[in-house]
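# 3D, please:
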Amino acid sequence: MKIDRNKFVSLTYELRSGGVEGELKEKAVKETPLTFVFGAGMMIQKFEDNLMGLEEGDNYEFVIDHLDAYGPVMEDRIVDLPKNIFEVDGKIDEKILFEGNVVPMMDASGNRLNGTVVTISDDNVKMDFNHPLAGQDLCFKGEVLEVREASEHELAEAAGIMSGGCGCGSGGCGCGDESCSTEAGAESCGCGSGCGCN
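Prediction:
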């Protein structure tokens, strides 16, 4: 069976930034593969485009230009915030607020977003709200483990994710669960917008 819309897909992958020999960012192995419903909007479009038509047992390797992945680094998404907004009971939690940490936050409209702590000064915290893989070309390499018709339950879960549901632990992309091993705070394998659960 070939990968096509509404098929349940299971695969291994290695994700490297900057090309084939680039830094390893994420990895999913046979014991904990990436699983998703193809065409349900769970992955970035170019990731799915490169998998279309592959079958169980096929190996793949491709590079996605950063403009087709998470876009360029946007300078207006790097902002200085008052340090006191990170206080809890009048104190800064140093287990959360340290350079390089990804901190879940909420904007003025109540939207969830993740920011990376860039620098900390006496009064301000510089936060980067770009996706951790923004500005980087992505190289994917792996093997298709399974392709089958998605069950009604899997299709319903995928529809819930498309309409804004979280999907964590639901057999989707694996945000925050054991389905994918992520490094550097990156979301797993091509999540278009993420659920904010990392």
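# going by C-alpha atoms from here, please, whenever you check contacts or count neighbours.
Fine.
# which helix in the chain runs the most residues?
helix 152-162 (DSSP state H).
# who's in contact with that helix?
Residues from elsewhere that reach helix 152-162 (CA atoms under 8 Å, 6 or more residues apart in numbering): 6, 8, 37, 40-42, 166-167, 170-172.
# for stretch 66-86, same thing?
Taking CA under 8 Å, 6+ apart as the rule, stretch 66-86 contacts 44-46, 92-93, 97, 120-131, 133-138, 190, 192.
# buried subset of these?
When burial is judged by neighbour count using 16 or more other CA atoms under 10 Å, the buried members of those are 44, 46, 97, 120, 124-131, 133-138, 190, 192.
# follow-up on the earlier one: would TSV of the contacts of helix 152-162 with neighbour count, distance to residue 72 and secondary structure be doable?
Formatted as TSV, the contacts of helix 152-162 follow (neighbours: other CA atoms under 10 Å; distance: CA to CA, whole Å; DSSP: H, G, I helix; E, B strand; the rest coil):
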residue	neighbour count	distance to residue 72	secondary structure
6	18	30	coil
8	22	31	strand
37	29	27	strand
40	17	25	coil
41	18	21	coil
42	23	21	coil
166	18	26	coil
167	20	27	coil
170	16	30	coil
171	20	29	coil
172	22	26	coil
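# one more, please, to line up against the first structure:
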Amino acid sequence: MKIEKDRVVRFHYTVSEPGQDPVESSRDREPLAILIGHGNIIPGLEKALEGREAGERFGAEVPAAEAYGERREGLTQRVPKKHFGAQRLAPGMQTVLQTNFGPRAVTIEKVGMTVVDVDLNHPMAGKDLHFDIEVVEVREATPEEIEHGHVHGDGGHHH
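Here you go, the predicted model:
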């Protein structure tokens, strides 16, 4: 069965910047489970998976524009320190900030007495990425998964 819209794919991945050591890998845990065609992963990776089948192993180059986007200068914000709880903050540190739109990965730029300046660019923005992929399973999505826009069960969302 080929990977296409409204199918669930379970896969292992290792991601790195080209020529660098891996940044992250799923090899030491369960494979990632994604509902294809619903914007659940970066566009370039979803495009690289389309048409593949269970058992395939391949590499994929994903340019920054199809990954986490280009880095945008001036995308900074001053946030009251209380929003970070008791964390010890330092410039260059990456953390997750709870926003009105859900959690957002930010990079600490400057820590003041009562406010923190953060860079809102995704930590991987502006970076071309290389993925090593192993497709473990491809199956039809259930009507409920399609309606909800994500995978349920193994490797997916639990309501």
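# thinking again about what came up before, looking at the buried ones among the contacts of stretch 66-86 of structure 1, which are in strands?
Among those, the residues falling in strands (DSSP state E) are 120, 124-128, 138.
# quick one: which two of those are the most distant?
124 and 138 (32.5 Å; CA to CA).
# what is the burial count for residue 21 of structure 1?
9 (other CA atoms under 10 Å).
# that one in helix, strand or coil?
coil (DSSP: H, G, I helix; E, B strand; the rest coil).
# one step back: same question for the longest helix of structure 1: list its buried residues.
For helix 152-162 of structure 1, the buried set under the neighbour-count rule, 16+ other CA under 10 Å, comprises 154-155, 157-159, 161.
# same for the helix or strand that it is followed by, what does it pack against?
Sequence-wise, the next helix or strand downstream of helix 152-162 of structure 1 (DSSP states H and E) is strand 181-182. Strand 181-182 of structure 1 is packed against strand 23-28, with contacts defined by 3 or more CA pairs under 8 Å, 6 or more residues apart in numbering; DSSP states H and E.
# could you tell me where the strand it packs on falls in structure 2?
Using TM-score structural alignment, strand 23-28 of structure 1 lines up with residues 21-26 of structure 2.
# which other residues reach the matching stretch?
Residues from elsewhere that reach stretch 21-26 of structure 2, judged by CA under 8 Å, 6+ apart: 12-17, 32.
# what's the most distant pair in those?
17 and 32 (19.8 Å).
# where does the counterpart of residue 63 of structure 1 in structure 2 sit, in terms of helix or strand?
Alignment note (TM-score structural alignment): residue 63 of structure 1 maps to residue 61 of structure 2. Residue 61 of structure 2 belongs to strand 57-62 when assigned by DSSP H and E.
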